[in-house]
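Visitor: Let's see this in three dimensions:
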Amino acid sequence: MMGRRNNTNVADFILTGLSNSEEVQMALFMLFLLIYLITMLGNVGMILIIHLDLQLHTPMYFFPTHLSFIDLSYSTVITPKTLANLLTPNYISFTGCFVQMFFFVFLGTAECYLLSSMAYDRYVAICSPLHYTVIMSKRLCLALVTGPYVIGFIDSFVNVVSMSRLHFCDSNIIHHFFCDTSPILALSCSDTYKTEILIFIIAGSTLMVSLITISASYVSILSTILKINSTSGKQKAFSTCVSHLLGVTIFYGTMIFTYLKPRKSYSLGRDQVASVFYTIVIPMLNPLIYSLRNKEVKSALIRVMQRRQDSR
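Guide: A predicted model of the protein is given here:
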């Protein structure tokens, strides 16, 4: 993957971070540390609750477990290094930078397709409730979870191999707080046109396929909800959909804003703000949006806590 590294004079990179002010850096450190701790607690908690409570061993809760795992991993790839860079010089090795970018693209792509799988699961649950257990078989659930990981790995591998073939001859300053594709492309002294087109195709196809799947699922879901006679039933269903769509809108909105544009329109300030949302904030929000508002999960948490007390 690093076969052409000998053609570059860059041994490591310098990340400019989010601010040059020590006061701002300390404030961001405290804020990001709090967000990361909440992210860890929320996602690990969701995984443990679903694992420990047998009543949640259903397809509907199988997907949030993997979403929590991806969010936990996704945040861990970016946040600890960002926290360290807020307190110490912002150096990262050439290899370390590309390893970070590989896992960032891998997990981000996997999350896009996993959100599509979750949308399909909700579609089946609401539009075909009587056939839900038959349609959402164990084999299909495994396929809907394995697929995102496989596609994410392939996309990330192609992306990083293409990026690693570029030359980095002069500046080693990355104008960002982590190793992302756009600022690294802007740093290269090679002709990046073909690489940009390849990355645009990969990112564009990922976003479009997953968005079309999610949109189609929710059009059918909303159509079914509108046919429900019970007002309370409609409100409950709409509330669940709005929360889910809010998370999807924030995640996809920032991804589209950041990646589906040419390199010339790259803006340090705008892209950094957008990146903070989808790398640091959204992994914290997802447990709240998808799971912790669910009454069954709350009940499961109470049951798990009661069992722990009874065992003492």
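Visitor: all contacts plus neighbour counts: C-alpha atoms, from now on.
Guide: Fine.
Visitor: mind listing the helices for the chain?
Guide: 22-52, 59-87, 94-127, 132-135, 138-164, 181-187, 193-226, 231-259, 268-276, 282-287, 295-310 (DSSP state H).
Visitor: how about a markdown table for these, with mean neighbour count and distance to residue 173 added?
Guide: Formatted as a markdown table, the helices of the chain follow (neighbours: other C-alpha atoms under 10 Å; distance: least, C-alpha to C-alpha, whole Å):
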| stretch | mean neighbour count | distance to residue 173 |
| --- | --- | --- |
| helix 22-52 | 17 | 18 |
| helix 59-87 | 20 | 14 |
| helix 94-127 | 21 | 12 |
| helix 132-135 | 14 | 51 |
| helix 138-164 | 17 | 16 |
| helix 181-187 | 20 | 8 |
| helix 193-226 | 16 | 20 |
| helix 231-259 | 15 | 20 |
| helix 268-276 | 16 | 13 |
| helix 282-287 | 24 | 27 |
| helix 295-310 | 13 | 46 |
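Visitor: Could you say which one of these comes nearest to residue 13?
Guide: helix 94-127 (6.4 Å; C-alpha to C-alpha).
Visitor: need the contact list for the spatially most central residue of the chain.
Guide: With distances taken as C-alpha atoms, centre = their mean, the residue of the chain nearest its centroid is residue 108 (4.4 Å). Neighbouring residues of residue 108 by C-alpha atoms under 8 Å, 6 or more residues apart in numbering: 74, 152.
Visitor: And it, how close does it get to residue 164?
Guide: Using C-alpha to C-alpha, to the nearest Å, one obtains 19 Å as the distance from residue 108 to residue 164.
Visitor: Out of the helices of the chain, the one nearest residue 11 is which?
Guide: Here helix 94-127 is closest among those (C-alpha to C-alpha), at 5.7 Å.
Visitor: So what angle separates the directions of the closest one and helix 193-226?
Guide: Orientation of helix 94-127 against helix 193-226 (axes from the mean of the first three to the mean of the last three C-alpha atoms, to 10 degrees) gives an angle of 20 degrees.
Visitor: compare with the first, here's sequence two:
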Amino acid sequence: MEPGNATRVSEFLLLGFSQDSEHQPMLFGLFLSMFVVTVLGNLLIILAVSSDSHLHTPMYFFLSNLSFTDICFTSTTVPKMLVNIQTQRKTITYAGCIAQMYFFMVFGVMDTFLITVMAYDRFVAICHPLHYLVIMNPRLCSLLVLVSWFLSMSNALIHSLLVLRLSFCSNWGIQNFYCELAQVLTLACSDTLINHILIYMLTGLLGFVPFSGIIFSYSLIVSSILRIPSTNGKYRAFSTCGSHLSVVLLFYGTSLGVYLSSDESSSSWNDMVASVMYTVVTPMLNPFIYSLRNRDITKALQRLLERKLFVQ
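Guide: Below you'll find the model as predicted:
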């Protein structure tokens, strides 16, 4: 379509789950429950880390940042989806769609960086235990988090600004429950070559480099653990990174599902299921993984709850 035939878009239609109208009440209850569990679970992790002096270490500093990011990540998409289900409306304003895309990319990439930083933290703790506190000092930890925020926001800003220059055709329906960058680009009438080039470049860079760092860190961790003579020592060393490794597998497994479902041959239903796993289920499970597999977090949560009950 010629640019002159394009109209100025004022809103988009989020068509995710709209075909299944008879199950709308059940979907609303399900996603509301998952959202509440996600927010409360991650808030408990943040409160436990901040209130317990035993958890004022680099590992739990990064974990509290991950919990905060997960709350924001889920809050970017789920509340709008709940409103649309409840009101039976599927619209999102143009400005709202751009804002949702921006924050979705910020917190999604931030999750990737934090998981990578936590892998480096586990590498230093296991491979260089005597120098752990010297290497992972508060200044370095704060710097790693600040750099991660800067890169995440810069990446999202670049993509969002490039979308703002596009004009859109009369078909404004997005086959998902949130504004996903790749699907929004398919609705554009103007040339999106630059957008797609940057998507491939930045996604490859921000995806491949952190993932390579995680693989490299864990290869050294496994090599170091295998050199430990006692079985009990190997178990203790591996247990210190078991929770993080579970989160890595969950995060990258669902991320891969979203990437594969974005293929044109994939159905919109498969796309939405993968997106739900990535945006809702993963942030909800992270607190359970760390609280169930981590004795320090479990004890801190118990002390926090006992303190609250004692005050009451």
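Visitor: Now distance to residue 12 of the first structure too, for the helices of the first structure, in CSV please.
Guide: Below are these laid out as CSV (distance: least, C-alpha to C-alpha, whole Å):
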stretch, distance to residue 12 of the first structure
helix 22-52, 22
helix 59-87, 14
helix 94-127, 5
helix 132-135, 51
helix 138-164, 13
helix 181-187, 12
helix 193-226, 21
helix 231-259, 24
helix 268-276, 20
helix 282-287, 28
helix 295-310, 45
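Visitor: Grab the nearest non-local neighbour of the counterpart of residue 149 of the first structure in the second structure.
Guide: Aligning on TM-score structural alignment places residue 149 of the first structure opposite residue 149 in the second structure. Nearest residue to residue 149 of the second structure, sequence neighbours excluded (C-alpha to C-alpha, 6 or more residues apart in numbering): residue 110, at 6.4 Å.
Visitor: Check residue 258 of the second structure too.
Guide: Nearest one to residue 258 of the second structure, counting by C-alpha to C-alpha, 6+ apart, is residue 274 at 5.1 Å.
Visitor: Could you tell me which residues make contact with the one you found?
Guide: 254, 257, 258, 261.
Visitor: looking at the first structure, which of the residues you listed still make contact?
Guide: Here is what carries over to the first structure from these, by both residues aligned by TM-score structural alignment, their matches' C-alpha atoms under 8 Å: 254, 257, 258.
Visitor: Pick the one among the residues you listed closest to residue 186 of the second structure.
Guide: So of these, ranked by how close each gets to residue 186 of the second structure (C-alpha to C-alpha), first place is residue 258, at 16.7 Å.
Visitor: Quick check: the gap between the residue nearest to residue 258 of the second structure and residue 120 of the second structure.
Guide: 28 Å.
Visitor: do residue 141 of the second structure as well
Guide: Taking C-alpha to C-alpha, one finds residue 141 of the second structure at 11 Å from residue 120 of the second structure.
Visitor: try residue 247 of the second structure
Guide: Taken as C-alpha to C-alpha, the span from residue 247 of the second structure to residue 120 of the second structure is 14 Å.
Visitor: Alignment lookup: residue 125 of the second structure to the first structure.
Guide: Matched by TM-score structural alignment, residue 125 of the second structure corresponds to residue 125 in the first structure.
Visitor: quick one, what contacts that match?
Guide: Residue 125 of the first structure neighbours (C-alpha under 8 Å, 6+ apart): residue 132.
Visitor: at 10 Å what do you get?
Guide: In this structure, residue 125 of the first structure makes contact with 59, 60, 119, 131, 132, 133, 135, 136, 221, judged by C-alpha atoms under 10 Å, 6 or more residues apart in numbering.
Visitor: separation between it and residue 116 of the first structure?
Guide: For residue 125 of the first structure, the distance to residue 116 of the first structure - C-alpha to C-alpha - is 14 Å.
Visitor: what's stretch 242-257 of the first structure in contact with?
Guide: 108, 111-112, 115-116, 118-119, 203-204, 207-208, 210-211, 214-215, 218, 238-240, 258, 270-271, 273-279, 281-283, 285-286, 288-291, 293.
Visitor: on that earlier part again, identify the contacts common to residue 141 and residue 120 of the second structure.
Guide: residue 59.
Visitor: if we can go back for a sec, I'd like the contacts of residue 125 of the first structure laid out as JSON lines, including distance to residue 50 of the first structure.
Guide: Shown next, in JSON lines, are those (distance: C-alpha to C-alpha, whole Å):
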{"residue": "59", "distance to residue 50 of the first structure": "11"}
{"residue": "60", "distance to residue 50 of the first structure": "11"}
{"residue": "119", "distance to residue 50 of the first structure": "19"}
{"residue": "131", "distance to residue 50 of the first structure": "23"}
{"residue": "132", "distance to residue 50 of the first structure": "19"}
{"residue": "133", "distance to residue 50 of the first structure": "18"}
{"residue": "135", "distance to residue 50 of the first structure": "21"}
{"residue": "136", "distance to residue 50 of the first structure": "18"}
{"residue": "221", "distance to residue 50 of the first structure": "25"}
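Visitor: picking that back up, closest to residue 10 of the first structure out of the helices of the first structure?
Guide: Per C-alpha to C-alpha, nearest to residue 10 of the first structure of the helices of the first structure: helix 94-127, 7.2 Å.
Visitor: How about the contacts made by residue 182 of the second structure?
Guide: 195, 196, 199, 262.
Visitor: Identify the residues contacting the third one.
Guide: Applying C-alpha under 10 Å, 6+ apart, one finds that residue 199 of the second structure lies in contact with 155, 158, 159, 181, 182, 193, 205.
Visitor: What of the last one?
Guide: Residue 262 of the second structure makes contact with 182, 183, 256, 268, 270, 271, 272, 274, 275 under the criterion C-alpha under 10 Å, 6+ apart.
Visitor: so which of those residues comes closest to residue 172 of the second structure?
Guide: Of these, the one sitting nearest to residue 172 of the second structure (C-alpha to C-alpha) turns out to be residue 183, at 10.2 Å.
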